[in-house]
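Participant: Below are the sequence and a predicted model; questions follow.
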Amino acid sequence: MGENAAGALEWLALLEYELLLFAGFFFLLGAIDELSMDFAWFWLRFTGRAQTPVLSRQHIYSSQLTGRAAVLVPAWQEAKVICDTLSHALAVWPQDDLRIYVGVYRNDPETLEAAARGAQGDGRVRIVVHDRDGPSTKADCLNRLFRAMQQDELREGREARMVVLHDAEDMVDSAALVLLDRAIGTSQFVQLPVLPMPRKEARWIGSHYCEEFAEAHGKSMVVRNALGVSLPAAGVGCAFDRRTLEKIARKSDRDAPFDEDSLTEDYELGINVAAIGGKSSFLRVRGENGHLIATRAYFPEKLGHAVRQKARWMHGIALQGWDRLGWTGGPGEWWMRLRDRRGPLSAVVLFAGYSLMVLALLLAGLRYAGMSTPWQPSGLLLALLAFNIASFAWRAFMRFNFTKAEYGWREGLRAVTRIPVANVISIMAGYRALFAYTKTLRGEAPHWEKTAHDAHPARTSALEYAR
């Protein structure tokens, strides 16, 4: 019995050692990557190239557009939120040159009825009923809306100047439309920040998106914009030059720009703008009240929904993106695409790290019970551990600060405590993404695994952020 116990202890110790090397090495690579991004952002701040300008929201709100703006909103089973989205957008965007195209499916009468209520008879809204049963894919619905826009252009003899993308649950900003209109004159693709709204009833799952987007759209996108590399479209709060979309469609031998075989057609569209020589811009501006001019929304509050959403992002961006977009561009572009595609590997490394933590606690308990330690860490391994621990502390500090800047110090502290929650969701999403990807390799078509929404920030005090 003693020999068996000693042998089991040796195997556990060997597993601990191997996990420590594997996780420690890849955590080191990740830390170097993040520190490089931090250094680039600090350099931009030091040189004054990462400043966030402040504009009068009221002045922008009252301005007219320089051309027709077509806003495409795909909607499948969004009866609980589409009415709020439309009524709010129509209230804060008074411009006559606005056209909102809402795509609903013929087998979804609840969303159709809710969209009609939200439109309130406003002639700037076009409700387009898809001629097929839903759900198809988000790209398919967007293409149907794009064709409806083209039909309106032919009928009215006037072409849209820009095409704006939004989701059915978004709360738009009153200044966003005019800002996009101004920026699209010098860029072919413009992305505004996205700010998830924290929810008291969803402090752990639904609110963990807050710190992720605060850091991504407060630092990473700023650095990408300064480097002049391609910018990924978030699918909301983004505008494309109308004719650039037609160029992308022609290049792909399609009659519409959105690729129906992609799970993240919005991300790919942003990358493809740069591929055809278009200019992309990330526009980060604050109103005079200090609030960021951004798209706001509630994100999934249930674990299964959050995992499904992030798995679709990983599948489309990391796995499909590797196959579909390759590694074109220079060193800066390669760096950003590597960052975009590290999600599944990060999930594996995180799983190894948490497994190591559980195993280390088990072995510590056995050592406390009097069993001998089969191995001792070397000085190099201890240095690796120390660096990774210091890196984790730095990452928590950065996450706190970026979250605090948008949501206040209380949410900043919550962001730090939510780090394990975010990691567990990433691990589960990585497994789901890899499983889904293997099914597509066997010929299975992608499906629109959308997230259900039942709450809208325009119904709450969050409305103050957009007025």
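Facilitator: Here it is on my side, so go on. Computed from a predicted model, the values in this text were never measured in an experiment.

Participant: okay, CA-based contacts and neighbour counts for the rest of this
Facilitator: OK.

Participant: so which helix or strand takes in residue 111?
Facilitator: helix 109-119 (DSSP states H and E).

Participant: Identify each buried residue in that helix, please.
Facilitator: Within helix 109-119, the residues that count as buried by 16 or more other CA atoms under 10 Å are 110-112, 114-116, 118-119.

Participant: Give the other helices and strands that it contacts.
Facilitator: With contacts defined as 3 or more CA pairs under 8 Å, 6 or more residues apart in numbering; DSSP states H and E, helix 109-119 has these neighbours: helix 82-92, strand 98-105, strand 125-130.

Participant: need the longest helix for the protein.
Facilitator: helix 2-46 (DSSP state H).

Participant: How is the nearest residue to residue 171 once chain neighbours are set aside assigned, secondary-structure-wise?
Facilitator: Nearest residue to residue 171, sequence neighbours excluded (CA to CA, 6 or more residues apart in numbering): residue 296, at 5.2 Å. Under DSSP: H, G, I helix; E, B strand; the rest coil, residue 296 falls in the strand class.

Participant: what about versus this one:
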Amino acid sequence: MIAADLLPVWHVALAEALLLAALITAINGVDDLVVDMLWRVMPAAARAGRPPPDQTVDRQPVFAIFIPAWDEADVIGAMLRRLLAGLDWPDVRIYVGLYPNDPAGIAAVQALSDPRLQPVIGPRPGPTTKADCLNSLWRAMLADEAARGRLVDAIVLHDAEDVVHPGELRVFAAHIAGRAMVQLPVLPLPDAASPLISGHYMDEFAQSHGKDLLVRQWLGAGLPSAGVGVAFCRRMLGQVAAMRGDQPFDADSLTEDYELGQRLHALGGRGVLVWQWEGGQPVATAEHFPADFASAVRQKSRWLIGISLAGWDRLGWQGGLVQRWMLLRDRKAPLMALVTVAAYVLALLLGLDTLLRMLWPAAARLPAAAQGPLLWLLWINWLLLVWRLLLRVCFTWRLHGPVEALLAMPRAAVGNLINAAAAVHAVRRYRSALRAGRTPLWDKTQHRFPGEA
């Protein structure tokens, strides 16, 4: 009797929860659909990521490559050997940021003898933040400029696990003049041992760098940097440094790369994402991404803290309508991750409700939880989901082939679970940092390098 009395409460609660989740999901789906439609109507060159190169370059620019490396002894040696072997540029210097309490990392870098390579041991023990390490490299570069009497033209960022394309400096040289930033695509490497967790990064980057960021730059919004495979104009970085006490990278930020792209845009600098193909493959930065659930959650929670939570506090809502729309798209990520998982749970509960109505006459006499406008809204969300999954498959197929494209659909569910767990972890961690009055430290994941083949 008590169960029968609770049935109306159950049905009303389920219907209200469904309506709220469906409304939020529909708004988010339409937001994504607008970006998809904009990408489709863009000029072909913009849609393909082919901005015009600079035609007035009269000399080859001088490059500095910054590689922050805390506790990277397992990968930094192999990464640098491959990088040095593939570099074909007359004037480039590689600065590797190390820490005094990382003797294994120092030994791995010092074992390589190359005049283009300069280890830089920071003044503080690690971990600090990645930005703090990059600032140490900036100071080392300034000292070299003073000693050589020649300024660097552009600064390239890479991580210790990156597989650097041999042609990237040629692409940067062709596009950096007159621009604040040039970003190359990021290609997550397939991992046979983790096709779902590590593999879901392939789908996300395929869409982000193949569509979303291209729409941003076509609309004139600030282009966030990926932090790897990106070249910054040295003059523009100097302007940022002059405003920040000679530190272009904000040591209090966990996503200094994202923030730097936005700050350069606020200063009037323009960034571009360039897709250039050589031998049927894009000139891009490849790397392994986390292969287990816990590592993926840690990495994505760091991104969410820096972009969605701290980014909101630190950057505010600057710029015009388009810029604010893109900031909103960045900052809705934690909410949508949680709403998506809630929608999974509600879908199961709706199935349970249907089963109850079939087996229990008392339940069958009550109105269905999903009917009328709510039912239509659920169908709209279903169509938007199908569209989103098909688009995901297409972008993954373009870069990684049909096998990975077939895995893109189940990986979407895995990615949603990772994103939801990361959102919870990010909120907890950021709240703890605010209460303690400190900046979260460099909570990096363990990195892998694919080898020296």
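Facilitator: That came in fine, so what should we check first? All values derive from a computational prediction rather than experimental measurement.

Participant: Got a TM-score for the two of them?
Facilitator: With the length set by TM-score structural alignment, normalised by the length of structure 2, the two chains reach a TM-score of 0.95; 445 aligned residues with a CA RMSD of 1.8 Å.

Participant: wait, the residue nearest to residue 171 of structure 1 sits on residue 196?
Facilitator: Yes: counting by CA atoms under 8 Å, residue 296 of structure 1 does reach residue 196; the two are 5.5 Å apart.

Participant: how near is residue 156 of structure 1 to residue 144 of structure 1?
Facilitator: Per CA to CA, to the nearest Å, residue 156 of structure 1 is found 19 Å from residue 144 of structure 1.

Participant: more crowded one of those two?
Facilitator: Comparing residue 156 of structure 1 with residue 144 by other CA atoms under 10 Å, the one with more neighbours is residue 144, at 24 against 9.

Participant: What's the match for that one in structure 2?
Facilitator: Applying TM-score structural alignment, one finds that residue 144 of structure 1 aligns to residue 136 in structure 2.

Participant: check which helix or strand covers that match.
Facilitator: helix 130-148.

Participant: And residue 7 of structure 1, what's its match in structure 2?
Facilitator: Under TM-score structural alignment, residue 7 of structure 1 pairs with residue 5 in structure 2.

Participant: That match: how many residues sit nearby?
Facilitator: Using other CA under 10 Å, residue 5 of structure 2 is surrounded by 10 other residues.

Participant: and what of residue 24 of structure 2?
Facilitator: Count around residue 24 of structure 2 with other CA under 10 Å applied: 14.

Participant: State the distance from it to residue 325 of structure 2.
Facilitator: For residue 24 of structure 2, the distance to residue 325 of structure 2 - CA to CA - is 16 Å.

Participant: same thing with residue 29 of structure 2?
Facilitator: Note on residue 29 of structure 2: its distance to residue 325 of structure 2, by CA to CA, is 15 Å.

Participant: do the same with residue 243 of structure 2
Facilitator: Residue 243 of structure 2 sits 27 Å away from residue 325 of structure 2, going by CA to CA.

Participant: Would you mind giving the buried residues of helix 109-119 of structure 1 as CSV with distance to residue 285 of structure 1 added?
Facilitator: Formatted as CSV, these follow (distance: CA to CA, whole Å):
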residue, distance to residue 285 of structure 1
110, 37
111, 33
112, 35
114, 32
115, 30
116, 33
118, 29
119, 29
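
Participant: Out of those residues, which comes closest to residue 452 of structure 1?
Facilitator: Among the buried residues of helix 109-119 of structure 1, residue 111 lies closest to residue 452 of structure 1 (CA to CA), at 12.4 Å.

Participant: was I right about the closest one contacting residue 82?
Facilitator: Yes: in this structure, residue 111 of structure 1 is within contact of residue 82 by CA under 8 Å, at 7.3 Å.

Participant: with structure 2 superposed, average distance for stretch 26-36 of structure 1?
Facilitator: Stretch 26-36 of structure 1: mean distance to aligned residues in structure 2 after superposition is 0.7 Å, counting by mean CA distance after the TM-score superposition for structure 1.

Participant: Identify the residues contacting that stretch?
Facilitator: With contacts defined as CA atoms under 8 Å, 6 or more residues apart in numbering, stretch 26-36 of structure 1 is touched by 349, 384, 387-388, 391.
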